[in-house]
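Novice: this is a predicted model, with the sequence first.
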Amino acid sequence: MKKTFSFLLSVLGIFMYSQQIESFKTIFNDKISIRAIEIYDNKVWYSGTDSKFGFVDLVNPKNHKQTQLSEKKLQFRTLAQDKESFYAINIESPAEFFKIDKKTLKSEIVFKDTVKTAFYDAFHFVNNDLGYAFSDPNAGRLKLMVYKNGDWRFYQNDFKLNDGEAAFAASNTNIASSKNYLWIATGGKVSRILRLNLKNEKLEVFNTPFVQGEPSQGMYSIDFLDDKFGIAVGGDYTKQFEGINNIATTHDGGKIWQIQASGKNAGYITCVKIKPKSKGKEIISVGDQHISYSSDYGKTWKKISDEKGFFVCEWIDQNTIVFAGKDKVSVMKLKF
């Protein structure tokens, strides 16, 4: 009787699992590593290795185009957009800031950072007139590029990061913003939250209980619903299946963080995104080895796919998510 009951539970579990994913299709393949995507005009836009930049049409995947932003084989792990253009920064020094016209796809270099330590982890637009690009520190000092009303400048500050504290260029999502704040997640030997007040540019710094202490540990990705609720994910990329202290949530704008599902999740995570119109209740996450889902504000997680090789994700609508990573772009449709 016990065996029969266990078998029925197993079948039920498989049934529930199969019902959650309605479809999961790869819409683009190429020899490329993609860690940054944007959604625009019913297309997923990407930047990646070998200076590659392009799009895949979400309605008609046969409609796709790719170009190389440079004759040099640059690695791009950032991508951002305003109303008229896309922006991408290569990770090596000199870091070149490319502006790509949305209509013509013609690109130009609008800024260069020639400091040897330049390594831009993420680029994020708060709105069409305000954007921020975050680099690993220079001489231990916080390095943040500000784009405002068409002008570029460095955020003037004397704030120093701790020894071994930097960030991860894993998915262009260690920056997030709301109406009033910009958050940056650091990682490595120290993993903290930096919060910038967008009205007065005052910087605050908050410690976190996240796994840290080694160069491979810390927060890799954050997302915020509003000024209060946010989620951070990450872990240790050298220990892919060890999910200890690698998910945390905040309800006070990043001041205090609560560890969630420690030891009860699928492991290392590179990207997290809150589902639109879910008020923070439903969240998708992706790591090199899995895709996981939470329906209770990040408190518990269910692995919904063992698909490997994805680094970044983004919601297309309330039922559809695009994933990108090693050599592919795929679209998952969920059934609720």
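Specialist: Thanks, I have the structure now.

Novice: CA only for contacts and neighbour counts going forward, please
Specialist: Will do.

Novice: tell me the buried residues in the longest strand seen in the chain?
Specialist: Counting residues, the longest strand found in the chain (DSSP state E) is strand 21-40. Judged by neighbour count (16 or more other CA atoms under 10 Å), strand 21-40 contains these buried residues: 21, 24, 27-28, 32-39.

Novice: now, the most widely separated pair of these?
Specialist: Across the buried residues of strand 21-40, the longest distance by CA to CA is 26.1 Å; it joins 21 and 32.

Novice: who's in contact with the closest residue to residue 33 other than its chain neighbours?
Specialist: Using CA to CA, 6 or more residues apart in numbering and skipping the chain neighbours, the partner closest in space to residue 33 is residue 326 (4.6 Å). Taking CA atoms under 8 Å, 6 or more residues apart in numbering as the criterion, residue 326 is in contact with 31-34, 309-311.

Novice: let's bring in a second one:
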Amino acid sequence: MDTDLPEPLAGDLMSLFELSPEGFPWSAPRPHEIETRRAQLSDLLIFDILLSSGGVRQPDSLWPPTDPPSLRRLLSAIEESTYDTLKKDCLIYFLLKWHQDGREEGFKEQRCIPPQFAMLSDAYWHLDSGIYVERAVSLLCDVRLNRDYTSKIIQAISLSDAPTRLLLQYLRTAKPMLAEPDDMDTYILALAEESLISAWQYQRTFPDKSEIRTRLARKVLFWCFSPKPRPEHLKQFISFPLSTFEQSLLHDFALDPPISFPASSIPVLQDLVCVRLIQSGQYVEALKLDRQYASTQRGTQAPQFADRRRKMIEDVIAALPSIERLEIEERLRANPSA
């Protein structure tokens, strides 16, 4: 046990920190970097949440400190918080890590901080600082650690250099409960980056016609075509079997894509729908949808694409045996306005 360290809650916590201008861990530009990170995380760091949970008001006015006097105010607020001694020690441990010289290890030994509490503090530090986020993910996958602050963790991982890999590692290993729409959206798009089929299967875990499933499916469809079409993923989607609900959702999406949907991707989306129908022998449905596309306001923005698609459908139908062509013509005459 390191006897050089003072008893934190009985003595002066300030002596744990380097206070010289050269060694102060929050010398410029560090405070600005932390403020920038806070802004990227919707103006709320994990350390802000921890301070607030202990009854510390307006944590952003205390954290980060910019000089020794402001550090003393922060430490006083921690000492006066509603936390027990162990949780206060964890907050001090978190602050000591900003020295990045290992001094927090001596503090951990002296205060007998349990390994899982130190690991959780380490993970939160990596996420808040944005330094070596991969280490945070590895730590959070430990079954001994709690599953708090899932949304904030996902948000922080999403800012990393390898968000898809790290997000999937965290979500598949730690298996936190995803209750917030933004978390589900982030997860399904990470799945799509790895495998479109995996993403599509995930939305199938929710009931047909539910708001969640509809939103997730539309999220994947939008991703496939934005900011521009993704050929490799669309190849998978062309032949992927869809349920009646999914096919209806796809057709509605193609007829009325979101306002933010790239205009240049609309013809590609509409072609995909028609190709899927033709491949499954639904020629009449393909013709009807093609007519609907041409009559929509956004569909008329690219007549050359509409002409090409119409010719593609007509050429396919022309190559069919005569009895099939007659049947298609009869069906169209019976319901020409559909």
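Specialist: Thanks, I have it. Remember, it's a predicted structure, so these values are computed and weren't measured experimentally.

Novice: TM-score for these two?
Specialist: Once superposed, the chains reach a TM-score of 0.23 (TM-score structural alignment, normalised by the length of structure 1), with 133 aligned residues with a CA RMSD of 6.8 Å.

Novice: surely residue 4 of structure 1 is in a helix?
Specialist: Yes. Under DSSP: H, G, I helix; E, B strand; the rest coil, residue 4 of structure 1 falls within a helix.

Novice: now it: how far from residue 11 of structure 1?
Specialist: According to CA to CA, to the nearest Å, residue 4 of structure 1 stands 11 Å off from residue 11 of structure 1.

Novice: comparing the two, which residue is more hemmed in?
Specialist: residue 11 (12 against 9; other CA atoms under 10 Å).

Novice: dump the residue contacts of that one.
Specialist: By CA under 8 Å, 6+ apart, residue 11 of structure 1 lies in contact with nothing.

Novice: I'd assumed it was in a helix, is it?
Specialist: Yes. Checked against three-state DSSP, residue 11 of structure 1 lies within a helix.

Novice: quick one: it and residue 21 of structure 1, what's the gap?
Specialist: Residue 11 of structure 1 sits 16 Å away from residue 21 of structure 1, going by CA to CA.

Novice: again with residue 130 of structure 1
Specialist: Going from residue 130 of structure 1 to residue 21 of structure 1 by CA to CA gives 37 Å.

Novice: mind checking what secondary structure residue 126 of structure 2 has?
Specialist: helix.

Novice: quick check, it in contact with residue 139.
Specialist: No. Applying CA atoms under 8 Å, one finds residue 126 of structure 2 not in contact with residue 139, separated by 10.1 Å.

Novice: how about stretch 127-138 of structure 1: buried residues?
Specialist: In terms of neighbour count (16+ other CA under 10 Å), stretch 127-138 of structure 1 has its buried residues at 130-137.

Novice: now render those as CSV, adding distance to residue 285 of structure 1 and secondary structure.
Specialist: Supplementary listing: the buried residues of stretch 127-138 of structure 1 in CSV, determined by distance: CA to CA, whole Å; DSSP: H, G, I helix; E, B strand; the rest coil:
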residue, distance to residue 285 of structure 1, secondary structure
130, 27, strand
131, 24, strand
132, 23, strand
133, 23, strand
134, 22, strand
135, 24, strand
136, 24, strand
137, 27, strand
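
Novice: which one of those residues is nearest residue 146 of structure 1?
Specialist: The shortest approach to residue 146 of structure 1 among the buried residues of stretch 127-138 of structure 1 belongs to residue 132, at 4.8 Å (CA to CA).

Novice: okay, strands next: where are they in the stretch 101-250 of structure 2?
Specialist: With DSSP state E, counting those that start in this stretch as the criterion, the stretch 101-250 of structure 2 has no strands.

Novice: for it, what spans make up the helices?
Specialist: Taking DSSP state H, counting those that start in this stretch, the helices of the stretch 101-250 of structure 2 run over residues 103-111, 115-129, 133-140, 150-158, 163-173, 181-194, 196-203, 211-225, 231-239, 244-255.

Novice: redo those as CSV? Include mean neighbour count and distance to residue 70 of structure 2.
Specialist: Below are the helices of the stretch 101-250 of structure 2 laid out as CSV (neighbours: other CA atoms under 10 Å; distance: least, CA to CA, whole Å):
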stretch, mean neighbour count, distance to residue 70 of structure 2
helix 103-111, 18, 20
helix 115-129, 21, 19
helix 133-140, 22, 28
helix 150-158, 21, 26
helix 163-173, 18, 34
helix 181-194, 18, 35
helix 196-203, 18, 47
helix 211-225, 19, 45
helix 231-239, 14, 53
helix 244-255, 16, 54
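
Novice: okay, the ones you listed in JSON lines with distance to residue 38 of structure 2 next?
Specialist: Shown next, in JSON lines, are those (distance: least, CA to CA, whole Å):
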{"stretch": "helix 103-111", "distance to residue 38 of structure 2": "23"}
{"stretch": "helix 115-129", "distance to residue 38 of structure 2": "8"}
{"stretch": "helix 133-140", "distance to residue 38 of structure 2": "15"}
{"stretch": "helix 150-158", "distance to residue 38 of structure 2": "10"}
{"stretch": "helix 163-173", "distance to residue 38 of structure 2": "18"}
{"stretch": "helix 181-194", "distance to residue 38 of structure 2": "18"}
{"stretch": "helix 196-203", "distance to residue 38 of structure 2": "30"}
{"stretch": "helix 211-225", "distance to residue 38 of structure 2": "27"}
{"stretch": "helix 231-239", "distance to residue 38 of structure 2": "35"}
{"stretch": "helix 244-255", "distance to residue 38 of structure 2": "36"}
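
Novice: which of those helices sits closest to residue 90 of structure 2?
Specialist: helix 115-129 (6.5 Å).

Novice: now for the closest one, which elements pack on it?
Specialist: With contacts taken as 3 or more CA pairs under 8 Å, 6 or more residues apart in numbering; DSSP states H and E, helix 115-129 of structure 2 sits against helix 30-40, helix 46-53, helix 85-96, helix 133-140, helix 150-158.

Novice: one more time with 6 Å, if that's ok
Specialist: helix 133-140 (3 or more CA pairs under 6 Å, 6 or more residues apart in numbering; DSSP states H and E).

Novice: that older thread, buried ones in the host helix or strand of the residue nearest to residue 33 of structure 1?
Specialist: In the assignment (DSSP states H and E), residue 326 of structure 1 maps to strand 320-334. Neighbour counts over strand 320-334 of structure 1 (16+ other CA under 10 Å) mark 320-326, 328-333 as buried.
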